[in-house]
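Trainee: Fold the following.
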Amino acid sequence: MVDATIIEAPSSTKNKEQQRDPEMHQTKKGNQWHFGMKAHIGVDAKSGLTHSLVTTAANEHDLNQLGNLLHGEEQFVSADAGYQGAPQREELAEVDVDWLIAERPGKVRTLKQHPRKNKTAIKGSVWRSEIFVR
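Mentor: Here you go, the predicted structure:
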C-alpha cells in the first residue's frame, strides 16, 4: 500500500530570521490550504509495517515519488485515486505488479447513476490505510 499525508508546519514569520522555512510549501487539499511537507509512505499489506518513507515539499504530487516507495518484491500495489495513471508512467512501465488503484469519486457517482454501463458492483467507500509502527 502506498499513500501520502501532509505534515503541517507553522506558516508564521515571527521568528529570528523573519521568514518561513524554505523547505516548506503550500498545497491545497479539497478547499483547504495547508503549509508544510508531505510524507510519502509505503506499507507492507500483510504485516502493516512501513518499509519506505520519503518526505518532500507539500506541493509535490504523489505520483512523482511512487518509484521510491516500491521495494521491488511487491505482488500488488493498492493506492488511492491520486495515483491514477501510475501503470502508464514511463519509469514504472517495467514494474510487474497488479495495480489496485481506486476510482475518482466523480467516476464512481457516474457509474452508480448508470448501472447498465458497469456490470460489476462498485462500493463507494473511502479507501484508507492504517500504518502500524512496531
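Trainee: Every contact and neighbour count from this point should use C-alpha atoms.
Mentor: Will do.
Trainee: what about the helices in this structure?
Mentor: Ranges of helices in the chain, per DSSP state H, are 66-69, 105-113.
Trainee: okay, the ones you listed in CSV with distance to K29 and mean neighbour count next?
Mentor: Formatted as CSV, these follow (distance: least, CA to CA, whole Å; neighbours: other CA atoms under 10 Å):
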stretch, distance to K29, mean neighbour count
helix 66-69, 19, 16
helix 105-113, 15, 12
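Trainee: those strands in the protein, which residues are they?
Mentor: 2-8, 25-29, 32-43, 50-57, 76-79, 98-101 (DSSP state E).
Trainee: F132 is nearest to which of the ones you listed?
Mentor: Evaluated with CA to CA, these place strand 50-57 nearest to F132, the distance being 7.3 Å.
Trainee: For the most centrally placed residue in the chain, which non-adjacent residue is closest in space?
Mentor: Taking CA atoms, centre = their mean as the criterion, D3 is the residue nearest the geometric centre of the chain, at 3.5 Å. Leaving aside its chain neighbours, D3 sits nearest to I41 (5.5 Å; criterion: CA to CA, 6 or more residues apart in numbering).
Trainee: Sequence B follows; please return its structure for comparison with A:
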Amino acid sequence: MKVHSGIDAGSGYVYSITGTATNVHDIEEAGKLLRKDDKVAYGDSGYSGIEKRNDIKNDEQFSKIEFRINRRPSSIKVPDSYKGINWDKEIESRKSSTRCKVEHPFLIVKRQFGYAKVAYRGIAKNMNRFHILFASANLVMCARAGRSQEFCLA
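Mentor: Prediction:
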C-alpha cells in the first residue's frame, strides 16, 4: 500500500491524502491531490509529463497550474572539466528544498506516532487510520509553530 499526499507548500500542512496499491503509479493519483486554487505544484521525477495527461490537460483549472517537476539526476549532464556553477543542479536543488516539505508529515507519523510499518488491513481501514494520523501530524506542526488552537482547527 502507498499513501499519496497533497501538502501546502507555504504551511506544510497535509490537505489531502489518497491510498492505493503499490502497483499504481504516483502520476495517476496527482489529479486527486491538486486543489482548484493551486497555482504551482511540485513533484519528484515520477511526475514527469503530468501536464500532458488528459485529466490535467482537459481541466480548465488544472491546465493553468505551473508544474515544477524535478528532473532525473542522470539527465543533468555537465563535463568534469567544467569549473563553474552547475545551474541545472542549482535549480533542481531549489525545487527539492520546496518539495522536501512533503516528507515532514511522514516523519511525524512514523517517528512520533510509531507508524513505521504498515499493518495491512485493507486499503479502506488503513486509510481511516492514515486520515487520523495525518490530521494529528497537522496539529503537531501547528502546535510547534506556536499558532493558536483556533487557527489550527480552522
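Trainee: before we move on, back to that, next, format the strands of the first structure as JSON lines and append distance to Q113 of the first structure.
Mentor: Shown next, in JSON lines, are the strands of the first structure (distance: least, CA to CA, whole Å):
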{"stretch": "strand 2-8", "distance to Q113 of the first structure": "29"}
{"stretch": "strand 25-29", "distance to Q113 of the first structure": "26"}
{"stretch": "strand 32-43", "distance to Q113 of the first structure": "29"}
{"stretch": "strand 50-57", "distance to Q113 of the first structure": "38"}
{"stretch": "strand 76-79", "distance to Q113 of the first structure": "24"}
{"stretch": "strand 98-101", "distance to Q113 of the first structure": "21"}
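Trainee: Report the contact partners of the residue nearest to the centre of the first structure.
Mentor: Contact partners of D3 of the first structure, counting by CA atoms under 8 Å, 6 or more residues apart in numbering, are H40, I41, G42, D62, A79, D80, S129.
Trainee: how far away is it from K28 of the first structure?
Mentor: 16 Å (CA to CA, to the nearest Å).
Trainee: Also T56 of the first structure?
Mentor: 15 Å.
Trainee: which of these two has more neighbours?
Mentor: Of the pair T56 of the first structure and K28, T56 is the one with more neighbours under other CA atoms under 10 Å, namely 18 against 11.
Trainee: you'd agree that one is up against I41?
Mentor: No. The criterion here is CA atoms under 8 Å, and T56 of the first structure misses it with I41 at 11.2 Å.
Trainee: Which neighbours do those two have in common?
Mentor: What both T56 of the first structure and I41 touch, as defined by CA under 8 Å, 6+ apart, is an empty set.
Trainee: what's the neighbour count on Q65 of the first structure?
Mentor: Q65 of the first structure has 17 nearby residues by other CA under 10 Å.
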